[in-house]
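Colleague: My questions concern the predicted model and sequence given below.
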Amino acid sequence: MTDTSMPEHVIEVNDVSMIFNIASEQLNNLKEYFIKLVRHELFFKEFRALNHVSFKVRRGEVVGLVGTNGSGKSTMLKCIAGVLEPSEGNIIVRGNIAPLIELGAGFDPELTARENIYLNGALLGYSNDFIDEHLQEIIDFAELHNFMDMPLKNYSSGMVARIAFAIATVTEPDVLIVDETLSVGDVFFQEKCEKRIKNFIDSGSVTVLFVSHSMEQVERICQRAIWIEKGEQRMDGLVGDVLKAYKAQFA
């Protein structure tokens, strides 16, 4: 029997593994790769980026994923966002997702920033009418008023991040996925992005999954943390408890 007094699980990660096959020997060029592939001389070894990871997230929770580089945090977020399909297990997400994983992915560098707002908005499911209505809001947040008609190829990575963040967060999503987004751009814009994320959190209806190398930022923003190390789920609990255990390995 379902307990209707409990908040709904917005995200369910059920026994998820992500397996990549990588070449077991180093090849110098693409030609060498195809020759060995045709001759069946190329052998692959299995790499488990995630190994039987399971957790659930309730509506309105703010959960940080922590772990050393290459431990599978970003892979986990990409699986939840639907960018990658798990090799084993399944993931259920209830509601619309704003994935701030690779800011600027899907942009066309030959198009202007203004044109890319409509292009990226369409990829996120926004209609042209919606973008028309919110265009000035996006431009104002990005603070790039004088560069809207410049081709994106002339933008710095920080400027691209400004546009991408402004588009992805122009409306309140059900699930917000943030992967190192706040490390891009100048410190003032980082603070502005963090403030917008906190506004979503304060609303109580937005579920946030957050990855950052800044443990202070994770502790400041998140209520709960999940520690994933080399693809293995080590710990899941209150953010202070998990970060204490995570930091202890470096002591």
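Modeller: Looks like it came in fine.
Colleague: From here on, just use CA atoms for contacts and neighbour counts.
Modeller: Will do.
Colleague: Looks like Ala166 contacts Ala142 (just checking).
Modeller: Yes - counting by C-alpha atoms under 8 Å, Ala142 is a contact partner of Ala166 at 5.9 Å.
Colleague: centroid residue for this protein?
Modeller: Ile101 (3.2 Å; C-alpha atoms, centre = their mean).
Colleague: For it, give me its contacts.
Modeller: 74, 77-78, 177-181 (C-alpha atoms under 8 Å, 6 or more residues apart in numbering).
Colleague: what does Ala225 give?
Modeller: By C-alpha under 8 Å, 6+ apart, the contact list for Ala225 reads 63-66, 236-239, 242-243.
Colleague: same check, this time on Lys36
Modeller: Lys36 touches Leu42, counting by C-alpha under 8 Å, 6+ apart.
Colleague: any idea which helix or strand comes after the strand or helix carrying it?
Modeller: Element membership for Lys36, per DSSP states H and E: helix 30-38. Later in the chain than helix 30-38, the nearest helix or strand by DSSP H and E is strand 44-58.
Colleague: how much does the helix or strand just after that next one deviate in direction from strand 44-58?
Modeller: Per DSSP H and E, strand 44-58 leads on to strand 62-66 as the next helix or strand towards the C-terminus. Per axes from the mean of the first three to the mean of the last three C-alpha atoms, to 10 degrees, the angle that strand 62-66 makes with strand 44-58 is 160 degrees.
Colleague: Report the distance from strand 62-66 to the chain centre.
Modeller: Distance, stretch centre to chain centre, for strand 62-66: 11 Å (C-alpha atoms, centre = their mean, to the nearest Å).
Colleague: Alongside the first one, take a look at this:
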Amino acid sequence: MTATDSPIIVASNLGVRFRRNRGARRSFKDLLSGGSRRRAPSEFWALRDVSFSVRAGEAIGVVGRNGQGKSTLLKLVAGVLLPDEGRVTVNGGVAPLIEITGGFVGDLTVRDNLHLTAGLHGLSRSEIADRFDDIIDFAGAADVLDTPYKHLSSGMQVRVAFSLISQLDEPVLLVDEVLAVGDRAFREKCYRRIDALLAEGKTLFLVSHSERDLRRFCSRGLYLDRGALRLDGPIDEVLKRYNEDHPA
């Protein structure tokens, strides 16, 4: 399904500021007295003055080196973070697959986690019951239903999380690098599931270092560098600019 003209996400002058401690040198007096090194707070902008809009049904690839603000941007869209400057508006709910264990409780079993997390995302008990078998079948998790989530391999954690999140009815799907984890056969299942969601008119935000994945799913890209939006355009142009700026 092609994108419509209706904006589903609008970001205006987004800015997110974090604090970190910057070490100060210990004085001679500190050394003699055994005092610890004083630390002065330092601020940095993870994102600054970022603006864009996304039409319903678009597939957006977010490109950039590690630490350039990609995951921060997805967390803003998901509502996990609030901006220090500007605003982001999402006309509908989001299905976030931002962190492997995000929303899952390590000490709870897979079964309990699925009920808890699905409920937190707004599914009723009857809706969870109707979709439960499909979620388990997709993940291949029937043998670990009563295993604590923290005891699963990282690959199985991704299987369970993706299987649940992709069953939600939210119009926006956020995916941050998790497709890089897991075996090839399951990744292909995820690819087919994303294709089906896009065909239904879902909107995709995909953070990935895989040009193959970005070119497969996304028609448009956002290139973030040092917290700034360097380029917003067709995915091929964005990847070309990124590779020119950061040759292998």
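Modeller: Thanks, I have it. It should be emphasised that the depicted structure is a prediction, and the values quoted were computed from it without experimental measurement.
Colleague: coming back round to it: nearest to Ser17 of the first structure, of the contacts of Ala225 of the first structure?
Modeller: Closest approach to Ser17 of the first structure among the contacts of Ala225 of the first structure (C-alpha to C-alpha): Leu65, at 16.2 Å.
Colleague: you'd agree the closest one is up against Ile226?
Modeller: Yes - with contact defined as C-alpha under 8 Å, Leu65 of the first structure and Ile226 form a contacting pair (5.0 Å).
Colleague: Settle it for me: which of the two has more neighbours?
Modeller: For Leu65 of the first structure and Ile226, the more surrounded residue by other C-alpha atoms under 10 Å is Leu65, and the numbers stand at 24 against 21.
Colleague: What residue in the second structure is paired with that one?
Modeller: Counting by TM-score structural alignment, Leu65 of the first structure lines up with Val62 in the second structure.
Colleague: and its match, what is it in contact with?
Modeller: Per C-alpha under 8 Å, 6+ apart, neighbours of Val62 of the second structure: 70, 205-208, 221-224.
Colleague: do the same with Phe55 of the first structure
Modeller: 12-14.
Colleague: State the helix or strand in which Ile228 of the first structure lies.
Modeller: strand 224-229.
Colleague: Need the contact partners of the helix or strand following that strand.
Modeller: Next helix or strand after strand 224-229 of the first structure toward the C-terminus (DSSP H and E): strand 232-238. Residues outside strand 232-238 of the first structure that contact it (C-alpha under 8 Å, 6+ apart): 50-54, 71, 223-228, 242.
Colleague: Buried ones in the very next helix or strand once past strand 232-238 of the first structure, by neighbour count?
Modeller: Going down the chain from strand 232-238 of the first structure, the next helix or strand is helix 239-248, by DSSP H and E. For helix 239-248 of the first structure, a neighbour-count test (16 or more other C-alpha atoms under 10 Å) marks 239, 242-243, 246 as buried.
Colleague: need the contact list for the residue of the second structure positioned farthest from its centre.
Modeller: Distance from the C-alpha centroid of the second structure, by C-alpha atoms, centre = their mean, peaks at Leu32 (48.4 Å). By C-alpha under 8 Å, 6+ apart, no residues touch Leu32 of the second structure.
Colleague: the strands in the stretch 101-250 of the first structure, which residues?
Modeller: Using DSSP state E, counting those that start in this stretch, the strands of the stretch 101-250 of the first structure run over 175-179, 207-211, 224-229, 232-238.
Colleague: Show where the longest one falls in the second structure, residue numbers please.
Modeller: The counterpart of strand 232-238 of the first structure in the second structure, counting by TM-score structural alignment, spans residues 228-234.
Colleague: Quick check: the aligned residue for the residue nearest to the centre of the first structure in the second structure?
Modeller: Using TM-score structural alignment, Ile101 of the first structure sits opposite Ile98 in the second structure.
Colleague: what about its match, distance to Leu174 of the second structure?
Modeller: Distance from Ile98 of the second structure to Leu174 of the second structure, counting by C-alpha to C-alpha, to the nearest Å: 7 Å.
Colleague: Quick check: neighbours shared by the two?
Modeller: Leu74.
Colleague: so who does Leu84 of the first structure touch?
Modeller: 75, 78.
Colleague: you'd agree it is in a strand?
Modeller: No - counting by DSSP: H, G, I helix; E, B strand; the rest coil, Leu84 of the first structure is not part of a strand but coil.
Colleague: what number of residues lie near the residue mapped onto Ser163 of the second structure from the first structure?
Modeller: Alignment note: Ser163 of the second structure maps to Ala166 in the first structure; criterion TM-score structural alignment. Counted with other C-alpha under 10 Å, the neighbours of Ala166 of the first structure add up to 22.
Colleague: got the buried residues for the match of strand 232-238 of the first structure?
Modeller: For stretch 228-234 of the second structure, a neighbour-count test (16+ other C-alpha under 10 Å) marks 228-229, 231-232 as buried.
Colleague: Could you do stretch 160-172 of the first structure as well?
Modeller: 160-170, 172.
Colleague: try stretch 88-105 of the first structure
Modeller: Buried residues in stretch 88-105 of the first structure (16+ other C-alpha under 10 Å): 88, 90-91, 93, 97-101, 103-104.
Colleague: Check the separation of the first and last residues in stretch 159-178 of the first structure.
Modeller: Criterion C-alpha to C-alpha; first-to-last residue distance in stretch 159-178 of the first structure is 18 Å.
Colleague: aligned partner of Asn120 of the first structure in the second structure?
Modeller: Counting by TM-score structural alignment, Asn120 of the first structure lines up with Thr117 in the second structure.
Colleague: swap that for Ser156 of the first structure, please
Modeller: Counting by TM-score structural alignment, the partner of Ser156 of the first structure is Ser153.
Colleague: Can you verify Leu31 of the second structure is assigned to a strand?
Modeller: No - Leu31 of the second structure: not assigned to a strand; according to three-state DSSP it is helix.
Colleague: quick check, nearest of the contacts of Val62 of the second structure to Asp183 of the second structure?
Modeller: Checking these against Asp183 of the second structure by C-alpha to C-alpha gives Ser208 as the nearest, at 16.6 Å.
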